[in-house]
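Chemist: Provided below are the primary sequence and the corresponding predicted coordinates.
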Amino acid sequence: MAEEAKAKGNAAFSAGRFEEAIRFFSEAIDLAPTNHVLYSNRSAAYASLQRYSDALADAKKTVDLKPDWSKGYSRLGAAHLGLGNFEDAITTYKKGLELDPSNDALKSGLADAQAAAARSRGGPQASSPFENIFQGPDVWAKLTADPATRGYLQQPDFLKMLQDVQRNPNNINKYFSDPRMMQVLGVLLNVKLRTTTPEEMERDVPGMDSELKRQAEPEQKTRKEPEPEPEPMDIPDEEKEVRERKAEAQREKEAGNAAYKKKDFETAIQHYTKAIELDDEDISFITNRAAVYMEMGKYEDCIKDCDKAVDRGRELRSDFKMIAKALTRKGTALVKLAKCSKDYEPAIEAFQKALTEHRNPDTLKKLNDAQKAKKDLEQQEYFDPQIADEEREKGNEFFKQQKYPEAVRHYTEALRRNPQDPRVYSNRAACYTKLGALPEGLKDAEKCIELDPAFSKGYTRKGAVQFFMKEYDKALETYQEGLKHDPNNQELLDGVRRCVEQINKTNRGDISPEDLKERQAKAMHDPEIQNILSDPIMRQVLIDFQENPKAAQDHLKNPQVMHKIQKLVSAGIVQLR
């Protein structure tokens, strides 16, 4: 909505309706208070009305928000110049030129400020009668506002001509043969000049000063009985009616926006509905009404309006961003209505369609939130502990029959029905171990321990997986941790015994070189082992074990060092003789 207000402000400014432009720019600033362009535009509008104090305040805000934007200094310099702060204007324009040395507007403004400062100090002054006409910050605003001269400002040769006259008003005599300069003079003098043909201008150049004075007199003085302007005949009545209806529709929309801000939703609906009736080629009226229905909790009405906006927008080939906005709004309303997981499906579809029109971060977040909410609801709806127990028992029967893939399938279904049962994770971990899927088995065993740290089966499953992966030191730690919760558990005690036997074999060198090499390679990928070996203190300890036995004995008295040595020995990295 801030962009819409800004666009209206720009249109009003271009048409010379500066008060209206200020109103729209102010509305946009309320919606987007950190947008530096809006303050810059409003500053220009204030300057066009010679309200230079207001223009100065907005220009300062522009520079504060965007200190590296040269146009902000152009606005600030113009405001200082209008207030007669010539030295401040000069300083400001120079700052802007430091950022953008080739900026013509800043160069022209600096020349104006320097000339004004020279005049204020009693310096040399131009003698041209047109000096004051081309000076001042409102020259560009006047030429931009007038339809007859607006297009000239897009022509590089004309811009050079105008800037030359601004720097030295005496040079205007060089450009009297150009009809564009005559048109500009008329606009700046607020009079209607007679436009001569190129042939007439060529003949009249030597005496142009007196001719200009004659032409510059208000036209009504040369007429005894002014005749009324004839009504334009080139616009059909039906086209005029369409334009009037569109203008009226925009006024209704603005009234609706004002009511919406005040939370007077019923009044806002009335204005938007009237706007839709007056102009059915602007889908923003429909999407705005949909937004009001959303605020009122009338989600079905909101969805209907969004569908209408999408269909009409496609017919009219409207901006894809507007269609995306309507689809996003529809998805939001559908989420509000969702009662079960299936209800999220049309909302997700609406968000996905919106993203194909325009990839908006807000829409993407809404899509992700809807997908997560759907998944959570699906889990809640599927939750059934009784069926989970039945599936677990089926899995146990297949496990006994050594049909491990079938057992995994039933255990997985049991977890879908009740994902918080540690027994099922333990049972499935055992299946994965039998199938040789050790990483999956380890993951399930760890989840089992996470859900119930006192459940000894979780430790036996995890220790068994680590043992089969030949990570005997880790398996030993797992079994020992389990014994803290269940000291007399025979499976855990047997696991400790097996791990100690394997570690002792390694220390005695009773394992094959291939097995030792494999264990060492695995250990070197263990972050804990890597940290031990990269520790400078531990590196010195290992050197002392080889070169200084007495120092090595002292190191073993340190419990932390001893623990790390044991880790290296268990991993097969260090062998004690």
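Modeler: Sure thing, it's come through.
Chemist: alpha carbons only for contacts and neighbour counts from here, please
Modeler: Noted.
Chemist: list the contacts of the spatially most central residue of the chain.
Modeler: By C-alpha atoms, centre = their mean, the mean C-alpha position of the chain lies nearest to residue 361, the distance being 5.9 Å. By C-alpha atoms under 8 Å, 6 or more residues apart in numbering, residue 361 lies in contact with nothing.
Chemist: excluding its backbone neighbours, what's nearest residue 23?
Modeler: Using C-alpha to C-alpha, 6 or more residues apart in numbering and skipping residues adjacent in sequence, the residue nearest residue 23 is residue 9, 7.5 Å away.
Chemist: that neighbour sits in which helix or strand?
Modeler: In the assignment (DSSP states H and E), residue 9 maps to helix 2-14.
Chemist: what residues does the helix or strand following that helix touch?
Modeler: As assigned by DSSP H and E, the chain's next helix or strand after helix 2-14 is helix 18-31. Contact with helix 18-31 is made by 1-6, 8-13, 35, 38-39, 41-42, 45-46, 48-49, as judged by C-alpha under 8 Å, 6+ apart.
Chemist: rerun at 7 Å
Modeler: Helix 18-31 is contacted by residues 2, 5-6, 8-10, 12-13, 38, 42, 45 when judged by C-alpha atoms under 7 Å, 6 or more residues apart in numbering.
Chemist: now do the buried residues in it.
Modeler: 18-29 (16 or more other C-alpha atoms under 10 Å).
Chemist: below is an additional structure, to be compared with the one above:
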Amino acid sequence: MTVMATLMGIDMDGPPPGDFGAAPEVPTQKQEPTPAPQSKKEPVPEPEDVEMEEPEDTSKEDADKLKAEGNTLYKQRKFDEAIAKYTQAWETHKDITYLNNRSAAEFEKGDFETAIKTCNLAIDEGRDMRADYKLIAKAFARLGNIYLKQDDLNEAVKYFDKSLTEHRTPEVLNKLRSTQKEIKIKEIQSYVNPEKAEEARLEGKEYFTKGDWPNAVKAYSEMIKRAPEDARGYSNRAAALAKLMSFPDAVQDCNKAIEKDPSFVRAYIRKANAQLAMKEYAQVMETLNVAREKDTELGSKNVNEIDQLYNKASSQRFQNIEGETPEQTMERVSRDPEVVQILQDPVMQGILQQARDNPAALTDHMRNPEVSKKINMLIAAGVIRTR
């Protein structure tokens, strides 16, 4: 039976087939063979880390030597030789400083097209190798200088601005501002046209006659642009501005007209009228005194108008305030700086003392223009009373 069971694969010692309620067989743990004792071996030492010496990179030093040689040649104005040295330095070691130097030599040589290419190469290479912003800014600034030399002002402004974006320096900022100013000057000069200016003047005169002050100002402004050296444009615009009650602007235009033509009497008169409207009496009289001098040199054609305006300013300056007593008026007048200065003048004190004893002597002193001016001031202020 044992032989038959073995042939049929039946375990005679196990549970009978179909006996599912029997406990599962627990497999016996196999014992691993005990390793045979081994003889002790000495540990094998780890190989030592041997530092391999790399050859030093001398390309930078060599390139700097070439750059120094190029700088010496540059100072000697041997630009072709300097360019060769800078090129060799760039080929030895990639540093855009050498390209910037090469572009400087090309610029001084007058080879602007090549210098532009070198600057652009320096910018592109500098971007790729993440060069210092200051070096890239120098390349942009040199491009600006090149275009400025070629009188291409708009391109010069463009590259000066790019240089400042990379790195801001006072030198490049000043060049940018001066170039922008030059552009404006050229635009103004290109707009100058005497024929168009005369058309604008006549148009402004027509608007002024109709009482259309805003359009008159506009037309006279166009005249000024077309003929910036013609004093009439500023004086005419001042007259229109005064009608619009814009007295400070009118005074400013009159000053501009006087600057263009110091003998333009009409500009002085219009300035005095604007100052009178602003109750700047001392300034009115000062302006009219200058106007009188200029008018005398030209034949005294406007003397009556100047005198009338002067008297008007004088009377308004020292006129009695409603409800003010004569004593209060004199007290107020005595605080006027110009009146005080005249009364403290030793010469005027002597003249006034002489006039008290001999009133006719005052007429003789009035022949002196400077003394006449001061006496008229005192008369207007009520310090000297005439009958």
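Modeler: Now that the structure is in, tell me what you want to look at. All of these numbers come straight from a predicted model, not from anything done at the bench.
Chemist: on that earlier part again, and the contacts of helix 18-31 of the first structure, which of them are buried?
Modeler: With neighbours counted by 16+ other C-alpha under 10 Å, the contacts of helix 18-31 of the first structure contain buried members at 2, 5-6, 8-10, 12-13, 38, 42, 45.
Chemist: make a markdown table out of those and add distance to residue 417 of the first structure.
Modeler: Below are those laid out as a markdown table (distance: C-alpha to C-alpha, whole Å):
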| residue | distance to residue 417 of the first structure |
| --- | --- |
| 2 | 49 |
| 5 | 53 |
| 6 | 55 |
| 8 | 57 |
| 9 | 59 |
| 10 | 60 |
| 12 | 64 |
| 13 | 65 |
| 38 | 56 |
| 42 | 62 |
| 45 | 66 |
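Chemist: out of the residues you listed, which is nearest to residue 451 of the first structure?
Modeler: residue 2 (51.0 Å; C-alpha to C-alpha).
Chemist: gap between the residue lying closest to the closest one once chain neighbours are set aside and residue 277 of the first structure?
Modeler: Counting by C-alpha to C-alpha, 6+ apart, residue 2 of the first structure lies nearest to residue 28, which is 4.4 Å off, once chain neighbours are set aside. Distance, residue 28 of the first structure to residue 277 of the first structure, by C-alpha to C-alpha, to the nearest Å: 26 Å.
Chemist: again, but for residue 208 of the first structure
Modeler: Distance from residue 208 of the first structure to residue 277 of the first structure, by C-alpha to C-alpha: 57 Å.
Chemist: how about residue 392 of the first structure?
Modeler: According to C-alpha to C-alpha, residue 392 of the first structure stands 64 Å off from residue 277 of the first structure.
Chemist: between those two, point out the one with more neighbours.
Modeler: Neighbours were counted for residue 392 of the first structure and for residue 277 using other C-alpha atoms under 10 Å; residue 392 has more, 24 against 12.
Chemist: give the aligned equivalent of that one in the second structure.
Modeler: Aligning on TM-score structural alignment places residue 392 of the first structure opposite residue 201 in the second structure.
Chemist: its match contacts residue 223, doesn't it?
Modeler: Yes: between residue 201 of the second structure and residue 223 there is a contact under C-alpha atoms under 7 Å: 5.9 Å.
Chemist: mind listing what's buried in the lengthiest helix in the second structure?
Modeler: Taking DSSP state H as the criterion, the second structure has its longest helix at helix 170-191. Buried residues in helix 170-191 of the second structure, counted by 16+ other C-alpha under 10 Å: 172, 175-176, 179, 183.
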